[in-house]
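Engineer: got a predicted model here, sequence first, then my questions.
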Amino acid sequence: MPGFAGALGILVAAAVATIMVVSWIWTKTDELTPVSLPSAKGTPLQTLDPSAKPTIPPEPEGNYVGSYMVAWNNDKMAGMSSAWKEDYNRISLYGGTGLWLTVHTKYDGKSDWGNHVAFGGLPKNIPYKSTPAGMREAAAQVGGRLLNRLYPGDKTKPTNVVHKSTLVNGRRVHEITARFPVKVPKLKETYSIIAIAVVDRGDGTAMVSIADLCGTTPQWLTVWRQRVAAMIIN
């Protein structure tokens, strides 16, 4: 998975595109709907109170505390190992956090490539039904979100997709694993291993863990499964 430098480049490109679109709309609006300015001797304009626009509060964030990824609701998932470092919540799981392990340092002279694991709540814009079919659908949508966020613009389809329903400490879990082909110049990887686990909390909500791993490091999939199996749900 691309490192911080790649992610930063994507954000800069997106920001430039947004500025261009806003500029075009502003220019065209002025051309199509000219507005007369009030004269200097006119009646003073009234100020509406309150003038501040309502704002949407930011989503809560998780933390890495001790050796645990701790979500906003205090649900916990143990970290992968001391070699992994605290990372940001790359696919925006609700109130979640992440971990990162660099596998290829500056593979192209400037960028890193490595493994990412995250833990948090199911994103609010993904519908959820606490049924086998509902959990399968939620896991599939998280998978689509993962690919869109971590491999933007890549239309390649995953292969070797496997769905598995199981129980973890009496809680239902739907797991998806797959391979995602990778073709990046100078990178000694041919595919990534993708894994998603949706864990039913028993109250109509779900927790999620994802893993995006280099194909040359399959041992971390076993570790990730062990951490999911030991997840602590309040």
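Structural biologist: Nice, I can see it. Numbers count the residues shown, from 1 in each chain.
Engineer: only C-alpha atoms for contact and neighbour calcs from this point on.
Structural biologist: OK.
Engineer: figure out the helix or strand that the most centrally placed residue in the chain lives in.
Structural biologist: Geometric centre of the chain, nearest residue: residue 91, 0.3 Å, by C-alpha atoms, centre = their mean. Here residue 91, judged by DSSP states H and E, is contained in no helix and no strand.
Engineer: which helix runs longest in the chain?
Structural biologist: Scanning the chain for the longest helix, with DSSP state H as the assignment, gives helix 4-32.
Engineer: tell me the helix or strand right after that helix.
Structural biologist: Per DSSP H and E, helix 4-32 leads on to strand 63-65 as the next helix or strand towards the C-terminus.
Engineer: buried residues in that following strand?
Structural biologist: For strand 63-65, the neighbour count (16 or more other C-alpha atoms under 10 Å) marks 63-64 as buried.
Engineer: second structure follows, compare the two:
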Amino acid sequence: MLVVTALAATGLSAGWIWTKADAVTPVALPSEGKSIATISPSAKPSSTPTPVGKVLGTEMLAANNDSMPIMSSAWSNNYERTGLWGGAAIWLTVHKNYDGKSASWGNYVAFGQLPPDIAYKNTPAGLKEAAVQIGGRAIVNLYDKDAKVLPGTTHKAISVGGHPGHEIVAKVAVKVPKLTETYSTVMIAVIDRGDGTADVSIADIAGSTPAWQNVWRYKVSQITMK
């Protein structure tokens, strides 16, 4: 979960079809990647804005026009901070002003595409690796590079509308003064679009609000691809 003034967190629900898969060791937090070498020092590159999604009514609409229903009307519009491509996000406050001042803690959900700099193949292994990569990036972005992933991370093969996918569920340790939460549950779903790209949803749910996990899974099962 994240402090409103710093980082936000959110969750979703169940309802996808999954096959039995291996439980694995905690998610590794990958490095942010190698820098890109300059091709021509004399060429001045033009900046291409990163696409952004938006929350429109009761849906999160990614830049590619794929959509995912919001968790409920209690959740509000937020900004995408997990590293998705063309994504949108929502937020639900769980602990308002927990520090007695202005800091709040809550649940966060984002929806968008797998960033193009993450290698992707539409195979069970490729989906799993993509989920590990974007999941690690999300944890670093929502927390920091020293975030501690607790034992017990699980992996599942999933299917959304006939499209294969992969789900990761991991617990991240939380130790914040005056905050009663001790961990957050980070959930990652990567779903193949059938065109060489993948949609992604990431949920960051406070340990004290586990019911939102199934809501997230259900909303993921309702993702619509254009």
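Structural biologist: Nice, thanks for sending it over. On a predicted model such as this, the values are computed, not experimentally measured, just so you know.
Engineer: tm score of chain vs chain?
Structural biologist: In this superposition the chains share a TM-score of 0.81, using TM-score structural alignment, normalised by the length of structure 2; 191 aligned residues with a C-alpha RMSD of 1.6 Å.
Engineer: now which residue in structure 2 aligns to the residue nearest to the centre of structure 1?
Structural biologist: Under the alignment (TM-score structural alignment), residue 91 of structure 1 pairs with residue 82 of structure 2.
Engineer: can you verify my assumption that that match contacts residue 138?
Structural biologist: Yes. When contacts are counted by C-alpha atoms under 8 Å, residue 82 of structure 2 is listed as touching residue 138 (4.3 Å).
Engineer: overlap in contacts, those two.
Structural biologist: Residues touching both residue 82 of structure 2 and residue 138 comprise residue 202, with contact defined as C-alpha atoms under 8 Å, 6 or more residues apart in numbering.
Engineer: helices of structure 2, start to end?
Structural biologist: For structure 2, applying DSSP H gives helices covering 124-142, 211-221.
Engineer: tell me, the last one lands on which residues of structure 1?
Structural biologist: When helix 211-221 of structure 2 is aligned against structure 1 using TM-score structural alignment, it corresponds to residues 219-229.
Engineer: sorry, back to before: nearest to residue 154 of structure 2, out of the helices of structure 2?
Structural biologist: Distance to residue 154 of structure 2, taken as C-alpha to C-alpha, is lowest for helix 124-142 among the helices of structure 2, at 11.1 Å.
Engineer: what range in structure 1 matches the closest one?
Structural biologist: Aligned by TM-score structural alignment, helix 124-142 of structure 2 falls on residues 132-150 of structure 1.
Engineer: the matching stretch against structure 2, how far on average?
Structural biologist: Stretch 132-150 of structure 1, aligned to structure 2 and superposed, deviates on average by 0.6 Å (mean C-alpha distance after the TM-score superposition for structure 1).
Engineer: what comes up buried for that stretch?
Structural biologist: For stretch 132-150 of structure 1, by 16+ other C-alpha under 10 Å, it's 135-140, 142-143, 145-147, 150.
Engineer: tally up the residues packed near the equivalent of residue 170 of structure 1 over in structure 2, please.
Structural biologist: In structure 2, the residue matched to residue 170 of structure 1 (TM-score structural alignment) is residue 162. Counted by other C-alpha atoms under 10 Å, the residues lying close to residue 162 of structure 2 total 12.
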